[in-house]
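S.K.: When you get a sec, could you give me coordinates for this:
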Amino acid sequence: MTTDTTGNSVLDVDIAALQGGAADLGQYKGKAVLIVNVASKCGLTPQYAGLERLQERYATQGFTVLGVPCNQFMGQEPGSSEEIAEFCSATYGVTFPMTEKVEVNGDDRHALYERLTGFADAEGHTGDIRWNFEKFLIGRDGEVVARFSPQTEPESAEIVATVEAQLA
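M.R.: Down below sits the predicted model:
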């Protein structure tokens, strides 16, 4: 199991960037961050387009999407860091930051997801990530403010309203 002792906020967790080096989540303190476990070969992969549109729409207002690749769901993110980056850029024009590929469930669950999975979604679900593209909105204070199911589209009224409330 990955452990973390740097602080209590989700944004205090140490995680590497997709292309190497530290992702430095601390740089997002004071911003709203939508953390999404992503995969390139999933039926929900087209959500990358909506995530990128959210990024473009709200980035100047103190918002970012943070993609977290994961290969735990039917091997739907098998690529290397370079392959993931190329796919996201070439296929969906992704400009938002991405972390290293991690495990979101099980004994080797990354410390980031240790902190996230205790938060309930609107239906009361807590615990394990159910599938690719489960989403967590982190408020400007570094606390989880919402959890959305994998099937909730990035540009849904529910997500947009919750993001806008954090940016107000």
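
S.K.: Please make it C-alpha for all contacts and neighbour counts, starting now.
M.R.: OK.

S.K.: So Arg109: helix, strand or coil?
M.R.: Look at Arg109: counting by DSSP: H, G, I helix; E, B strand; the rest coil, its state is coil.

S.K.: How about it: what's its closest non-neighbour residue?
M.R.: Computed as C-alpha to C-alpha, 6 or more residues apart in numbering, the closest residue to Arg109 that is not its neighbour in sequence is Glu103, at 4.9 Å.

S.K.: Could you also give me the structure for this second sequence? I'd like to compare it with the first:
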Amino acid sequence: MSVTDLSVKAPGGAMVPLADYAGQVLLIVNTASKCGFTPQYEGLEALHRRFGPRGFSVLAFPCNQFGAQEPGDAAEIANFCSTSYDVTFPVFAKVEVNGTEADPLFALLKDEAPGVLGSKAVKWNFTKFLVDREGRTVRRYAPTTKPEELAGDIEGLL
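M.R.: Here you go, the predicted model:
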């Protein structure tokens, strides 16, 4: 199974097939509006704009599992991303990334790219997963890894 075999929920509840992104390099990120890493939205947007024309997309998935740092509803999250960081990449519906209710996308990402010492759990907001054009997860990055540090890896997949 690949990432592009799955569907995810849009903020309004409609299902979006990730097949819509088939053939693209993807950076999938669990995000939060009230996190110390929230300013990374700026770097994520810069990557999206820089590499987007070459077949790259950032896909954001708000998550409230870490310190309740994403308390807003879909409209509040969209407004925050747009007005605070001029985000143009897709921001999907809020998801869970760990536990029994984890979104199937994050279950797959964690299986394909385990963390330190093989741990599967996402540790915090702004964990990033890089996916190649075939829909395979090739790397996981810690929340502390700044988006601009990923440019070389993204370039290599494009």
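
S.K.: still on that earlier bit, give me the neighbour count for the residue nearest to Arg109 of structure 1.
M.R.: The local packing of Glu103 of structure 1 (other C-alpha atoms under 10 Å) involves 22 other residues.

S.K.: Next up, the contacts around it.
M.R.: Each residue near Glu103 of structure 1 by C-alpha atoms under 8 Å, 6 or more residues apart in numbering is listed here: Cys70, Asn71, Gln72, Arg109, His110.

S.K.: Assign the residue most central in space within structure 2 to helix, strand or coil.
M.R.: Residue closest to the average C-alpha location in structure 2 (C-alpha atoms, centre = their mean): Val29, at 2.0 Å. The local conformation at Val29 of structure 2, judged by three-state DSSP, is strand.

S.K.: Show me what it aligns to in structure 1.
M.R.: Residue pairing (TM-score structural alignment): Val29 of structure 2 is matched to Val36 of structure 1.

S.K.: My guess is that match contacts Val68. True?
M.R.: Yes: in this structure, Val36 of structure 1 is within contact of Val68 by C-alpha atoms under 8 Å, at 5.9 Å.

S.K.: Tally up the residues packed near the residue opposite Phe96 of structure 1 in structure 2 once aligned, please.
M.R.: Counting by TM-score structural alignment, Phe96 of structure 1 corresponds to Phe89 in structure 2. Phe89 of structure 2 has 17 neighbouring residues, counting by other C-alpha under 10 Å.

S.K.: For Phe89 of structure 2, give me its contacts.
M.R.: Going by C-alpha under 8 Å, 6+ apart, Phe89 of structure 2 touches Glu45, His48, Ser57, Val58, Leu59, Ala60.

S.K.: Would you confirm that the residue nearest to the centre of structure 2 contacts Trp124?
M.R.: No: if you go by C-alpha under 8 Å, Val29 of structure 2 and Trp124 don't touch, sitting 10.6 Å apart.

S.K.: State the distance from Ser33 of structure 2 to Ala102 of structure 2.
M.R.: Look at Ser33 of structure 2 and Ala102 of structure 2: by C-alpha to C-alpha, to the nearest Å, they are 20 Å apart.

S.K.: ok so, going back, what distance do you get for the match of Phe96 of structure 1 to Glu155 of structure 2?
M.R.: Distance of Phe89 of structure 2 to Glu155 of structure 2, given as C-alpha to C-alpha: 18 Å.

S.K.: swap in Met15 of structure 2?
M.R.: Separation of Met15 of structure 2 from Glu155 of structure 2 (C-alpha to C-alpha): 30 Å.

S.K.: circling back: for the residue nearest to the centre of structure 2, which non-adjacent residue is spatially closest?
M.R.: According to C-alpha to C-alpha, 6+ apart, the nearest residue to Val29 of structure 2 is Lys128 (4.6 Å).

S.K.: Same question for Glu134 of structure 1.
M.R.: What sits nearest to Glu134 of structure 1 in space, not counting adjacent residues and going by C-alpha to C-alpha, 6+ apart, is Pro150, at 4.1 Å.

S.K.: What does the one you found correspond to in structure 2?
M.R.: Structural alignment (TM-score structural alignment) places Pro150 of structure 1 against Pro143 in structure 2.
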